[in-house]
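> show me the folded form of this:
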Amino acid sequence: MAEPHPVLITPEWDAPATVRALCTTRHGGVSTGPWGEFNLALHVEDDSAAVAQNRKSLLKACDGLEQIQWLNQTHSPRCITADGNSLPEADAAETDHAALACAVLTADCLPVLFCDETGSQVAAAHAGWRGLLDGVLVNTVKQFRAEPETLHAWLGPCIRQPRFEVGAEVRVAFVERFVGPSRAEIENCFSAAGEPGKFLCDLATLAALQLRALGLSRVSDCGLCTVDDPRFYSYRQHNPCGRFASLIYRLP
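Now for the predicted structure:
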């Protein structure tokens, strides 16, 4: 039997030629059951040997990649400098080292990949609504030596507004605390749901508005919904489930 080969998605953006970015799907791995096939997370009760094999296959499928920085994600605003050896508690990572990928795992939350215009520094951030509200994207942008207006950002597959129902307290928290967009812009990202006190949240637009408020003009959004697109894991639709990865690295 042929070895499974991961099915990958390449972002459509104008990143420098020396930067490699990709998003995995749930296809092309060895995990079974609710984690099938290409689960890359160790914390979701999948068989650890299967996850290790999937991670090995991912590394093999990426030209010029030697290490992947995995994170212990906690919905925090923390961004660390990748070393490829530790497993830090953080929800974003940056590096200027070649052949070392910054990666985040998601299954409805928003993955955001970054690079500067020279391809000398890259970053990946995990932006669920809590981390987004608390500043994970703000902190990631701050880690770049280059000015924000020279950065590129790519918004990956996430749960989209028609599917993302939140309580009124989430809307109030964004209106009162979210940094960057105007109050009107924030309010426009929440529409009333059918149930009283519930709202449909546009997570990706909130992120894009904040990035542009920070000075970024090159913000690309893939527009893919993890609930509606069967290529991706969705925690809200199926739990337990696996996690897919969004990663970015510089060529040696």
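
> rest of the way, CA atoms for contacts and neighbours
Fine.

> mind checking the SS state of residue 44?
Secondary structure state of residue 44, per DSSP: H, G, I helix; E, B strand; the rest coil, is coil.

> surely it meets residue 235?
No: contact criterion CA atoms under 8 Å: residue 44 and residue 235 do not qualify, at 10.7 Å.

> more neighbours: which of these two?
Using other CA atoms under 10 Å, the more surrounded residue of residue 44 and residue 235 is residue 235, with 18 against 15.

> following up with a second sequence; could you model it the same way so I can compare the two?
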Amino acid sequence: MTRIAIEGLTPRVQGFCTTRHRGASAKPYDSFNLGNHVGDSVASVMANRQQLSQWLPSAPIWVDQVHGTNVLVVDRSCNSETILSGLTQADALVTTTPKQPLGILTADCMSVVIANGTGTVLGLAHAGWRGLAAGVLQATVKTMREQNGELGAWRAWIGPCIGMQAFEVGSEVREAFLAKDPELAKCFVPHGALHKWLCDLPGIARKILHDHGASSVVWCGLCTVNDPANRFFSYRRDGQTGRMATVAWIT
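Just a heads-up that it's a prediction; the model follows:
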């Protein structure tokens, strides 16, 4: 297993994003696929998740991601098989519990890790364009504030995702964002055919997070589609493929 470290947050928050290398899965899921919903063999996924667990303080909490805005609050009671298996529908998780890893699966969508300056509350969101337009990041920050009062200074990190040069969208996607915030027009560039645009997904996330109080938002700068070392799964590029995981926890 190889990893991309989370950077720019408080030292009390640790975590990383996995890559597709050094796992047990066969093509087209080769080889470190952590998604149990993509058609890969159960044995391969479990072997990969077992390898992942060796780097974590405890078993991660997974959810059934549906491109929505539901946020699961994770505390010490969240240890049932349903939660650990990822059968609860949500697209973000929030915790104040130390040593409890949160997990999000991606293959082009963004994983967004959010933490306050003291590392007492942690959020992790799955944000594709639909969830981003629906308000998943705002819902995550709102839930974090509910768990930690005023929240104070907080920062965010965005993991490997589809970059602007690889993400062509139709006008309906652009209009969905501009209806929420006309200033997001700067995150779209006309491209190719009529009514097609290149969409800067990390740029949209960065503006939303800054508008809601983030003191710093760092994108790792890695595109899942065009990475020269082919380190990442990409649904847009390959269709049938695996999933990386971003995991994070409070130390």
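
> in structure 1, what residue corresponds to residue 177 of structure 2?
In structure 1, the residue matched to residue 177 of structure 2 (TM-score structural alignment) is residue 174.

> quick one: its match is in a helix?
Yes: counting by three-state DSSP, residue 174 of structure 1 falls inside a helix.

> helices of the stretch 101-250 of structure 1, residue ranges please.
Listed in chain order, the helices of the stretch 101-250 of structure 1 (DSSP state H, counting those that start in this stretch) span 129-134, 136-142, 168-177, 183-187, 203-213.

> of those helices, which is nearest residue 162 of structure 1?
Ranking the helices of the stretch 101-250 of structure 1 by proximity to residue 162 of structure 1 (CA to CA) places helix 203-213 first, at 10.7 Å.

> what distance do you get for the nearest residue to the match of residue 177 of structure 2 once chain neighbours are set aside to residue 40 of structure 1?
Distances taken as CA to CA, 6 or more residues apart in numbering put residue 133 closest to residue 174 of structure 1, at 6.5 Å, once the chain neighbours are dropped. Here residue 133 of structure 1 is placed at a distance of 26 Å from residue 40 of structure 1 (CA to CA, to the nearest Å).

> over to residue 60 of structure 1?
14 Å.

> can you check residue 185 of structure 1 too?
Per CA to CA, residue 185 of structure 1 is found 35 Å from residue 40 of structure 1.

> which one's more surrounded, the two?
Comparing residue 185 of structure 1 with residue 40 by other CA under 10 Å, the one with more neighbours is residue 40, at 30 against 14.

> the more buried one pairs with which position in structure 2?
Aligned by TM-score structural alignment, residue 40 of structure 1 pairs with residue 34 of structure 2.

> settle this for me: that match is touching residue 242, isn't it.
Yes: here residue 34 of structure 2 reaches residue 242: they are 7.0 Å apart, a contact under CA under 8 Å.

> so who does the match of residue 40 of structure 1 touch?
Residue 34 of structure 2 sits next to 45-46, 48-49, 105, 242-245 when contact means CA atoms under 8 Å, 6 or more residues apart in numbering.

> most neighbours among these, which one?
residue 242 (30 neighbours).

> identify the contacts common to residue 44 and residue 235 of structure 1.
residue 241.

> now do residue 76 of structure 1 against residue 178 of structure 1, distance only.
From residue 76 of structure 1 across to residue 178 of structure 1, the span is 15 Å (CA to CA).

> same question for residue 8 of structure 1.
Distance of residue 8 of structure 1 to residue 178 of structure 1, given as CA to CA: 33 Å.

> now swap in residue 212 of structure 1 and tell me
Computed as CA to CA, the residue 212 of structure 1 to residue 178 of structure 1 distance reads 14 Å.

> residue 238 of structure 1 too?
For residue 238 of structure 1 relative to residue 178 of structure 1 (CA to CA), the value is 29 Å.

> the more surrounded of the two?
Taking neighbours as other CA under 10 Å, residue 238 of structure 1 and residue 178 compare with residue 178 leading, 18 against 13.

> distance-wise, check the residue most central in space within structure 2 relative to residue 189 of structure 2.
Of all residues in structure 2, the one closest to the mean position by CA atoms, centre = their mean is residue 111, 1.4 Å from it. Per CA to CA, residue 111 of structure 2 is found 23 Å from residue 189 of structure 2.

> how about stretch 68-86 of structure 2: buried residues?
For stretch 68-86 of structure 2, a neighbour-count test (16 or more other CA atoms under 10 Å) marks 68-74, 83-84, 86 as buried.

> can you put those residues in CSV and add distance to residue 173 of structure 2?
Putting those into CSV (distance: CA to CA, whole Å) gives the following:
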residue, distance to residue 173 of structure 2
68, 16
69, 17
70, 21
71, 23
72, 27
73, 29
74, 32
83, 32
84, 33
86, 28
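
> quick one, strands of the stretch 151-252 of structure 1?
Secondary structure of the stretch 151-252 of structure 1 by DSSP state E, counting those that start in this stretch: the strands cover 151-155, 165-167, 190-192, 198-201, 218-221, 244-250.

> so which of the ones you listed is the most packed in?
Stretch with highest mean neighbour count among the strands of the stretch 151-252 of structure 1: strand 244-250 (a mean of 28; mean count of other CA atoms under 10 Å).

> identify the residues contacting it?
For strand 244-250 of structure 1, contacts defined as CA under 8 Å, 6+ apart pick out 18-26, 38-41, 65, 96-107, 111-114, 119-124, 156, 232-233.

> no further queries at this time; thank you.
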